[in-house]
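In: A structural model of the following input is requested.
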Amino acid sequence: MAQESLYMRLVGEWTAMMQRGVLQPGQKMPSVRKACEQYQVSPATILSAYRLLEERGLVEARPQSGFYVRAQTRLPLPHMRRQSGTVATGDEVLDNIELVLAAQQQPGYLDLSMASPRGSDFYPTSRLKSILGKLTREQPELATDYSYPPGSLALREQVARRALAWGVALTADDIVTTNGCTEALQLALRTVCKHGDTIGLESPTYFLLLPLLKSLGLKVIEIPTHPTTGLSLDALELLLSEGRLNAIVAMPTVHNPLGATMPLENKKRLAALVNEHQVPLIEDCPHADLFYGQLTPDAVKAFDRDGYVLLCGSFNKTLAPGFRTGWIAPGRYRRELTRLKFASSLSQPRLLEETLASYLQDGAYDQHLRFLRRHYQSQMSRLQDVVANYFPPGTRATSPTGGCVLWVELPGEADSLALSRAAYAEKMLLVPGALYSPRGRYRNCIRLSCCYPWSDAYERGLQRVAELAAGN
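Out: So this is what the prediction gives:
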């Protein structure tokens, strides 16, 4: 077995032992020599495992002594509201979203909330630049040719190959490439809905869905969503049985903003429900490849019997946000969606699609994803520690299964809108919880992000937000 597989197996085994209490905080880990004898592996393998555990905040190295299990400071899960109601998207929420997006463009602001990784720490920029240059030299026509729907065949073949890791069997013909996941969502909604229809939406949800739904004239029913198991299927089943929904939008794998991943049995039940009631599910998975485990969980689409699940993904969070390349597997709606894509934006940038396809073909993506998952998991652990140690008593937070965002619930009658304004006055960008609900719920919540290089300025900013929250 490869060294990487060996040390990852050890990391998984020791992490599980810590979670079960077999390894207690303060307990010394086996010495490198003893661990080598016990597991019959090399010192390099043991050291690699210990270093990864250290990056994740699970062990600490003590000079001249060895590695010790760290005490984990974790907060209880948030209290999630359980109301549902049918409303049009509120203008107040949309106004606040516009303010947040405008603030992100301001120079000199410290961004603590947006899930928009920046810098070469997170992307294989050099490799993509090399491929782009080579393709431009050898196939200059790629810079001038249109890539009409359904998009680059080479890229669609790679997407289909990678979908197998999500338990989904697709061919290139099942896929349409798009301008990011946002266009995939828009095309899906325009394909399966008409003006005045009602959408079932997780609550809280990705806040940029709200202006999109508003622009399409769609109404929303907020469905309770648990911070570990995701969308409430009992609530959804009741709504479906009453015929109140025309479509559903959900993030079952690495939810934004909760970080939850729906258990496999729940995904099977969700697929069965939408097929039974013939109500389309738009499965939004932009963060799925950032799941912290070694294997990405199966998508709901893997259990889709009759094609009612439209699966959306992109490479914006993992490879190249500037390329704005996404994709959708629309199931039974493929023909209508492909025509709509042609009428909406005509084509894709062929040179960029071929660059991504070439990168995916050479096998480097899996190695890059392993690095990215470890990096985010380590940074998430540090972020959780800062929140636990500095935020006011009574603060609660999620325990994400992947990705880079943490949902934080402040105690009492805290007002995250006021908190975000106070942070903005000190040149810090903070997204209030009210933006993640059409009705402006979750006013005592904020979303934090760890998708930036960890720095003293970033940590000081988090501590300052904690001070502001304490005085809010």
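In: Could you use CA atoms for every contact and neighbour count after this?
Out: Fine.
In: what's residue 163 in contact with, if anything?
Out: 169-170 (Cα atoms under 8 Å, 6 or more residues apart in numbering).
In: helix, strand or coil for it?
Out: helix (DSSP: H, G, I helix; E, B strand; the rest coil).
In: so how far is residue 12 from it?
Out: Using Cα to Cα, to the nearest Å, we find residue 163 at a distance of 24 Å from residue 12.
In: cool, residue 234 as well?
Out: From residue 234 to residue 12 the distance is 33 Å (Cα to Cα).
In: same check, this time on residue 388
Out: 24 Å.
In: how about residue 185, what does it touch?
Out: 282, 284, 312.
In: Who has more neighbours out of residue 234 and residue 12?
Out: residue 12 (16 against 11; other Cα atoms under 10 Å).
In: count of neighbours near the residue lying closest to residue 403 once chain neighbours are set aside?
Out: Distances taken as Cα to Cα, 6 or more residues apart in numbering put residue 290 closest to residue 403, at 5.1 Å, once the chain neighbours are dropped. Neighbours of residue 290 under the rule other Cα under 10 Å: 23.
In: OK, contacts around residue 290?
Out: Residue 290 makes contact with 254, 318, 369, 372-373, 402-403, according to Cα under 8 Å, 6+ apart.
In: Over to residue 123?
Out: Contacts of residue 123 by Cα under 8 Å, 6+ apart are 318-320.
In: to compare against the first, here's another:
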Amino acid sequence: MTAAAPRYQSLADDLGHAIRSGRLPAGAALPSLRDCAAQRALSLNTVTAAYRLLEDRGLIVARPQSGFYVRSALPEPRQSLRSAPSQAIGSAQDDLLALVLEARRQPDCLELALACPRGRSFYPGERLARLTHTVLTRQAGVASGYALPPGSLRLREQIALRGQRLGMTLAADDIELTHGATEALQLALRAVARPGDGIGIEAPAYFNLYPLLASLGLKAIEIPTHPRHGLDLDAVERLLEQRQLAALVAMPTVHNPLGCTMPPAAKQRLADLVARHGVPLIEDLVYAELQFADPPEPAVKAFDRDGWVLACSGFSKTLAPDYRVGWLAAGRFAPAVRRLKFASSGAEPLLLGEAVGLYLESGGYAHHLKHLRRLCEAQVATVRGLVADHFPAGTCATQPTGGFLLWIELPAAVDSAALFQAALRERIVILPGRVYSKGTRYRHCIRLSCGQAIDTRFVAAMRTLGRIAHGLARRRPVKQAGARQRRRGTDQA
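Out: Prediction:
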């Protein structure tokens, strides 16, 4: 007679069958340890052992301070596509981005393209409105005079205080308030580079970097970026040794669009490299406070000893999109940044700076961020599950370390520009991968925003995208250009 299986194993087998049969779909939350124990009349130790066994089997994943979830069967991309041949496409990148921006203005479209979360769950609008009114009431002259750089002292003190969470040692006087993180990037570039200079950027890179660099007469030099580990530091070191870079722009913490975060040791190496070569690094931290890990990973700025790292961020992704409050800690370049800011746009409105500063000072921001990180993590897991369920075989998607963006690599036959056009006819707006490079290497990739309510309309849209992608995947792949043309395209991209 065969001995009965241990209770924990029986529970693990039961839950495993539910996962494999689809009764517990990818991204679904399991009951908490205590709830499961109560529901099944088992001890807490038995349920804990069963969940550990399911983790070992690769069926569930534990998320800190959130619980246990069914692991998505969707694979992650395994390497950077930067080394893949890529034909240069000239102005097609700008033209495609213009189409995306125009499409998202159409009525009744489901907007899955830009990183603009929607809904009351993402922003504390009512609380911030009350605090803005409080500032107007208590500081009667705040709207009747001109603000001066560097902006609200209250807010700068709070930014410096919060910087400690990312390992940064900042003082209020180190920080310049800006009109969003985009102006911070622009001011930093103007302070460290001159027209004609080469600027190292990640590949794929935040799409708005390309027009920004072009407007300043700067040349984008794409650097391979791994979908899990981030910037290829060996490639960075080679470019620095060859003196090809006047500066670097990077998002080492919760990268856009990949969602990856470089390990702390790699960040320290990056800080050491730019200091040794005397080449400034502009570190974009706009998603850093949306890391799922707690405590969060440090910024590269945490390892900066000589002021070669210019850290910038803002509150548009976490607190108040339309307030357009950003900031820049420019290190040794702070005096130049302050002069450029005053000459170009004066100073940021004191009203908005004081309102955001008051919100941070009240302690509400920490509580809001805790909620927002959990929400984003759950949203990303759910969307990964929908991609796994509905997109064609061979699809990969990143496993973000924070934020609400998902980078998806489709089978090679799928042209994401064609997917964009077909989806638009269904009133769905997505972001094609071609806007993330001057070349075509990301033609089969898309980026989706998970920052909206995942309701029946959203689920139906994911089914529709999957159906269109299945149809495109059945087409014959586009023939590659000749070797000489491929090499030329790679050089130009």
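In: Just the buried ones from the contacts of residue 185 of the first structure?
Out: Buried residues within the contacts of residue 185 of the first structure, counting neighbours by 16 or more other Cα atoms under 10 Å: 282, 284, 312.
In: Out of these, which is nearest to residue 421 of the first structure?
Out: Residue 421 of the first structure has its nearest neighbour among these in residue 284, at 30.3 Å by Cα to Cα.
In: can you tell me which residue is nearest the centre of the first structure?
Out: Centroid-nearest residue in the first structure, with Cα atoms, centre = their mean: residue 287, separated by 2.9 Å.
In: can you tell me which of the contacts of residue 290 of the first structure are in helices?
Out: The members of those that map onto helices under DSSP state H are 369, 372-373.
In: Would you agree residue 253 of the second structure is in contact with residue 293?
Out: No. In this structure residue 253 of the second structure lies outside contact range of residue 293 using Cα atoms under 8 Å: 11.3 Å.
In: So between those two, which is more surrounded?
Out: Between residue 253 of the second structure and residue 293, residue 253 has the larger neighbour count (other Cα under 10 Å), namely 30 against 14.
In: Can you name the residues that contact the more buried one?
Out: 259-262, 285, 287-288, 291, 297, 299.
In: now swap in residue 51 of the second structure and tell me
Out: When the contact criterion is Cα under 8 Å, 6+ apart, the partners of residue 51 of the second structure are 12, 60.
In: Check for me that it belongs to a helix.
Out: Yes. Under three-state DSSP, residue 51 of the second structure sits within a helix.
In: Let me know how buried the nearest residue to residue 368 of the first structure once chain neighbours are set aside is, in neighbour terms.
Out: Nearest residue to residue 368 of the first structure, sequence neighbours excluded (Cα to Cα, 6+ apart): residue 124, at 7.6 Å. A count of nearby residues for residue 124 of the first structure, using other Cα under 10 Å, gives 17.
In: quick one: which of the ones in helices among the contacts of residue 290 of the first structure is nearest to residue 458 of the first structure?
Out: Closest to residue 458 of the first structure, out of all of these and judged by Cα to Cα, is residue 372, at 19.2 Å.
In: What distance do you get for residue 245 of the second structure to residue 448 of the second structure?
Out: Distance of residue 245 of the second structure to residue 448 of the second structure, given as Cα to Cα: 31 Å.
In: Just the buried residues from the contacts of residue 123 of the first structure, in ChimeraX please.
Out: Restricted to buried positions by 16+ other Cα under 10 Å, the ChimeraX selection for the contacts of residue 123 of the first structure reads:
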select :318,319,320
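In: got the buried residues for stretch 165-183 of the first structure?
Out: Within stretch 165-183 of the first structure, the residues that count as buried by 16+ other Cα under 10 Å are 166-168, 170, 172, 174-183.
In: typed the wrong thing, it's stretch 187-198 of the second structure
Out: Neighbour-count burial for stretch 187-198 of the second structure flags 187-193, 197-198 (criterion: 16+ other Cα under 10 Å).
In: which among these gets closest to residue 325 of the second structure?
Out: residue 187 (14.4 Å).
In: On the three-state scheme, that closest one is what?
Out: Applying three-state DSSP: residue 187 of the second structure is helix.
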